[in-house]
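Asks: quick one: sequence plus predicted model below, questions after.
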Amino acid sequence: MAAPTPIEPPRRPEDFPAAFADAWARRDGAAIAALFAEDAEFVNVTGLWWTGRDAIARPHDYALKSFFAETTLRPGRVSVRQLGPQHAVVRCRFHMDGQRAPDGAEAGPRQTILIFVLERGASGWQAVAAQNTEVMPGQETFLARDGLSPTSYRRG
């Protein structure tokens, strides 16, 4: 993988989601990975667990140049919890549209919540860990039966 794309690290934890969305808009996995520490970990929405900047860059680069090539990723609600002067947890609800289905048709809009664990370095904040969770409105859990499907146990 090529060296990380130069990108200015956010100066405040609350700026991290916008920096992530800006890197996404570049359609460059290395730009996303540049926001992460060299040994960072990232768990994607399907539970794939990547360790290291190169491992984070490769699948993002593939997706951003294929089925996410026409997507728009917009940060929504952001919460920040400082864990001292050098660490913070940032949660952001992201809204995405423009994904392509395997048959090439446009898929519907999605929402996810990304959790970033940040560490402050000399030049700004970097993620040391991230986890992405799909938002499934009205659902309570997943049910494994002939595949995995979102499920609600409430009636009415």
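Replies: Now that the structure is in, tell me what you want to look at.
Asks: switch to C-alpha atoms for all contacts and neighbour counts from now on
Replies: Noted.
Asks: the chain: helices as residue ranges?
Replies: 16-25, 29-33, 53-64 (DSSP state H).
Asks: please enumerate the strands of this structure.
Replies: With strands called from DSSP state E, the chain shows them at 36-43, 49-51, 72-82, 87-97, 110-121, 124-134, 141-144, 148-151.
Asks: one more to weigh against that first structure:
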Amino acid sequence: MTDRTDGIRALLDEQEQAWRSGDAEAFSRSATPDIVFTNVVGLFSIGRDPFEAQHRHIFSTFYRGSTMRQVVERISCVRPDVAIVNTRTEVTGYGTLPRAIVAHEDMLITRLQQVLVQGDDGWRVAAFHNVVVHPNAAAAAPPSADGRPS
């Protein structure tokens, strides 16, 4: 599993570097041609072109000059060539955010789930689903095993 997760962690590092550079093309390089994308405000698209276009937009506006760090919370290899990667992202150094995006003082925190598929050319992102962690919900305890609030 280490070889598999090493490749996945390298992909996450490449995403962070591309974000830091504001390079939408590099950020989208690991996307499959038919990536399914849901962003933090619920916009939905299918395909690398709209995925790249959305990142070009945010890198040239409110995320210009920002840094994104991904903290791996779980990597689930559901098959040898399919992994579900859950990260907690921390974005800093952003400009004025759209009203629908609520940050934690000077840091935007999101939960990002990516479904990765492995081919001859390495790991690729087939699905990218990102949600903002609202400051009021961040401290809430998760439900217990029976689904009731703890």
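Replies: On my side now, so go ahead. Nothing here was measured: the structure is a model prediction, and the numbers come from that model.
Asks: among the helices of the first structure, show me which one is buried the most.
Replies: helix 29-33 (a mean of 26; mean count of other Cα atoms under 10 Å).
Asks: what stretch of the second structure does it fall on?
Replies: Aligned by TM-score structural alignment, helix 29-33 of the first structure falls on residues 24-28 of the second structure.
Asks: ok, and what's touching the matching stretch?
Replies: Taking contacts as Cα atoms under 8 Å, 6 or more residues apart in numbering, the residues outside stretch 24-28 of the second structure that touch it are 14, 15, 18, 19, 48, 51, 52, 53, 55, 56, 59.
Asks: wait, which of the residues you listed is closest to residue 107 of the second structure?
Replies: residue 19 (15.3 Å; Cα to Cα).
Asks: so that closest one is in contact with residue 67, correct?
Replies: Yes. With contact defined as Cα atoms under 8 Å, residue 19 of the second structure counts as touching residue 67 (6.5 Å).
Asks: got a list of what residue 83 of the first structure touches?
Replies: Neighbours of residue 83 of the first structure in contact, by Cα under 8 Å, 6+ apart: residue 89.
Asks: how close does the aligned partner of residue 118 of the first structure in the second structure get to residue 88 of the second structure?
Replies: Under the alignment defined by TM-score structural alignment, residue 118 of the first structure is paired with residue 116 of the second structure. Distance of residue 116 of the second structure to residue 88 of the second structure, given as Cα to Cα, to the nearest Å: 17 Å.
Asks: the two: which is more packed in?
Replies: Remark: of residue 116 of the second structure and residue 88, residue 116 carries more neighbours, 24 against 20, as counted by other Cα atoms under 10 Å.
Asks: find the residue closest to that one in space, skipping its chain neighbours.
Replies: Spatial nearest neighbour of residue 116 of the second structure, excluding adjacent residues (Cα to Cα, 6 or more residues apart in numbering): residue 125 at 4.5 Å.
Asks: what's the match for the one you found in the first structure?
Replies: So, by TM-score structural alignment, residue 125 of the second structure is matched to residue 127.
Asks: so its match touches residue 121, yeah?
Replies: No. The criterion here is Cα under 8 Å, and residue 127 of the first structure misses it with residue 121 at 10.3 Å.
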